[in-house]
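[1] Only the shape, not the letters, is given here:
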């Protein structure tokens, strides 16, 4: 838990603004669409979408559109294996070779790797095999026979327990273990053990052409081209346990809420702690760790668990804060979508709204002119978080990085003083409200700079010199 508890009032304030912030970030980052959901206190408190599901058709994105959530699949594979451990069918220290006959009969070093090592990406085996053309749609994803051939031919590359060595191949092997032990497909086990009990109607183990939509079209990025093109969907075959699942942000929040303490629909709390405890440090990621199938993180001083998903055309992220009971999920439909950044931004807004207030809380929302304002230099938002009024900058990825707190003038309801903020802000100066004859906000005077409601802002053909 962070330095202050998260309350329902704080979450309500945060998501009220977060929806507006997401709409701006979707446009500012030029990603086609953003779908998001937030879970707190036993229910969804936000389920929203902005932008388009398909750039070519202009179809609006909704909260019901489905996305490929890629490596979120690893959390489900880990969950099924943990259930099988609880049932006595497996042990985490079982060598994978004792569960797969074709591997047991070989001299491959992979045979000696334990299920624990594969779950933790500690086995040292290749990430995607020597040929990962499937990630560019240049070849199908590996089937079971091809997977076995690649594993036997390539073995390990770093040795076990040397470093965090992320591996989709390792999780594909874990899917094969589930099938070998149960005699059923990985997809059937996930459906019956996770999706059906949680009633996740908008989630499935892998894409096939007969799966109904609506689907969010995946799009290419803008890193080396000035336009986006659509990317077709493909099945992941024997790689589904690593990257096959599709879902919505709302379903992902419901799923991750079942991994919060006290909810034992899927796993005991002891099993959840085992999966969520970091056992690997991820090089190059500050505060980044990995448990067994779950990414671990620290955001705004709070411990998070979840996963990101990188699919050709969909970038997704879900983080749960087990100590706080909060889950945030964001899905984007472009290969350069900023989903992890947006998840972190929402969590930071919640944290800011939950911060304690010195003295009585003024009814800021009844007085402050909440909204979005524009001027030559950019955009400012006025919003209420935790009962306090703020100026925020939606143009930066961290929505609370440059916040300025506003304190009401006791004698003038349309005057506020900037009392806290960054060193380069106009702290100590005033923000005053200009109103028309009907009392509507015409503009704000922000320490001498006039900013207007964004729906009234007009971009001229040219910004001319004064008097010209």
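    The structure has been received and is ready for your questions. Keep in mind that what you see is a predicted model, and the values were worked out from it rather than measured. Numbering: from 1, shown residues only.

[2] C-alpha only now, for contacts and for neighbours.
    OK.

[3] In the stretch 251-400 of the chain, what residue spans correspond to strands?
    Secondary structure of the stretch 251-400 of the chain (DSSP state E, counting those that start in this stretch): strands at 280-281, 289-290, 295-299, 302-311, 314-321, 326-332, 371-375, 378-385, 388-392.

[4] thinking residue 269 is in contact with residue 261, fair?
    Yes: assessed by CA atoms under 8 Å, residue 269 is found in contact with residue 261 at 5.9 Å.

[5] Put this next to the previous one:
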């Protein structure tokens, strides 16, 4: 089965995908398959809007079906199944049948007899199981082989007791057994087989006709055979039928069907007033599944630049937490990714989507624990690079810009502005008006008189605003936050002077600004970077950071505690680079941070 055969399919003309070269996606999966260690066959698809935008496959479906797998081939999806289990539980919660803080033993008698972790430990709750916080040990190797276990056998197993690694509700540990408990809760509350509940509530309404829990429902030529590597050969793995452990990984599906499932989650954002539509789960519930309800302990290492690099402990991706049946990962360049990895005897799987755009990827391999998440992640990032989605847009409340005009009057020297009703009385309880006026005088003494109108407006939320005004010897930075009341009022106001860099420091600042513009400037000879970093390495690092964010304008000084200690920011469509610079004698220290930055496009502009 070393022969590599492939095919691809594509829907051209998709909105937003015209700039994407999908041959690069195909090459990523082709290389993964060609190394011979991944799986006899792989299938994949870039998904958006409930369909496969581009998909393909390499290798063989199986010994009985020698065709090439593709988006319509049925694979065991393993732990991607947990999102279906979580959805079933939450649908019952939405109906008022259960609460997430209910002990699982309240609904399933055999679980009521489970021992506590300690005498003072609480019982395992539904929420504990949903968020992998039940205090149970990681059990992949064992649990993946238990699917066909009967109810009687499960009861006998649990009657002997279970081991705990933590008190329930206190920390994350990936444990399949908790999702077995959730499947039992669903059966107990509905009086029907768990697999039938999922089918009736989700698969049939969503038209996912190729998705099932029973491999015997799938025509042989469409069903991928699972394999395990033994020496230099692939050995087929026997399929298991539905049983008590199906809730952890028993679903079989296609890339095409999971495109529909992924779209259901992606389309829940943003929150809006329009009608719900036809999805079986409310948008708010689907959004709740994609929130970090349990943080995962990170591991911190040092990268090649001597900077800390934090990653999620036991998993091969960046900082993340667990939602309800889904991982939620924060990426400093792209924002949130929502995903799940799957591994089962004979199969590996991954689904992942970018929460802000809804662009996703689904990938399968027909080998035991096939690490298909690697090409899937790379392929999605390849597409996002080409699509270049902007940072999320924040639309400010109209009163924000009315308040800005009043603040500008105050900073310009109109002391009567402190009596304007746009200011909350609490603002001057925290710092009296007289003290604020004195601070404004001191700011003017640092940078001189203001010389121009507001510029560089941005916001993190609709009730927040940052803006700048140029001055003779620097700039004034303004930041305000408004109350949640109607009408909203200014509850917090920060006005800071940002002086120009000193003559000795200005060439270094200019060098950093030019590097963030993509140039290769000459480093000033009278100063050197602190530590062992050379000027060339520092410039290379700044240019790499710049390439990641796709700048929309030049870098600028955004803060300064003194003329020799400044902060520079460069904002782009895909994030922002912030550089803190401090000079001591002939040495300068630079600390670089990459972050995801919302941009306020100020759709409601001043008319006055």
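    Nice, thanks for sending it over. Everything numeric in this text was worked out from a predicted model, so none of it was measured.

[6] any chance of the strands of the stretch 251-400 of the first structure in TSV, with distance to residue 214 of the first structure and mean neighbour count too?
    As requested, these are exported to TSV (distance: least, CA to CA, whole Å; neighbours: other CA atoms under 10 Å):
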stretch	distance to residue 214 of the first structure	mean neighbour count
strand 280-281	38	18
strand 289-290	33	24
strand 295-299	29	21
strand 302-311	18	23
strand 314-321	15	28
strand 326-332	14	31
strand 371-375	32	19
strand 378-385	33	22
strand 388-392	35	23
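
[7] Out of the ones you listed, which is closest to residue 445 of the first structure?
    Taking CA to CA, strand 371-375 is the member of the strands of the stretch 251-400 of the first structure nearest to residue 445 of the first structure, at 10.8 Å.

[8] so where in the second structure does the closest one end up aligned?
    Using TM-score structural alignment, strand 371-375 of the first structure corresponds to no residues of the second structure.

[9] Determine the angle, from 0 to 180 degrees, between that strand and strand 378-385.
    Strand 371-375 of the first structure runs at 160 degrees relative to strand 378-385, counting by axes from the mean of the first three to the mean of the last three CA atoms, to 10 degrees.

[10] Tell me which other helices or strands strand 371-375 of the first structure touches.
    Packing partners of strand 371-375 of the first structure (3 or more CA pairs under 8 Å, 6 or more residues apart in numbering; DSSP states H and E): strand 378-385, strand 449-453.

[11] Tabulate these (CSV), appending distance to residue 415 of the first structure.
    As requested, those are exported to CSV (distance: least, CA to CA, whole Å):
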stretch, distance to residue 415 of the first structure
strand 378-385, 13
strand 449-453, 14
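
[12] so which of those gets nearest residue 197 of the first structure?
    Here strand 378-385 is closest among these (CA to CA), at 36.1 Å.

[13] what's the offset of that closest one from the middle of its chain?
    Mean C-alpha position of strand 378-385 of the first structure versus that of the full chain (CA atoms, centre = their mean, to the nearest Å) differs by 23 Å.

[14] I'd like the strands of the stretch 251-400 of the first structure as TSV, with distance to residue 249 of the first structure appended.
    Below are the strands of the stretch 251-400 of the first structure laid out as TSV (distance: least, CA to CA, whole Å):
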stretch	distance to residue 249 of the first structure
strand 280-281	27
strand 289-290	22
strand 295-299	18
strand 302-311	12
strand 314-321	8
strand 326-332	5
strand 371-375	26
strand 378-385	24
strand 388-392	26
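
[15] Compare those and report which one is nearest to residue 74 of the first structure.
    Short answer: strand 302-311, nearest of the strands of the stretch 251-400 of the first structure by CA to CA, at 8.2 Å.
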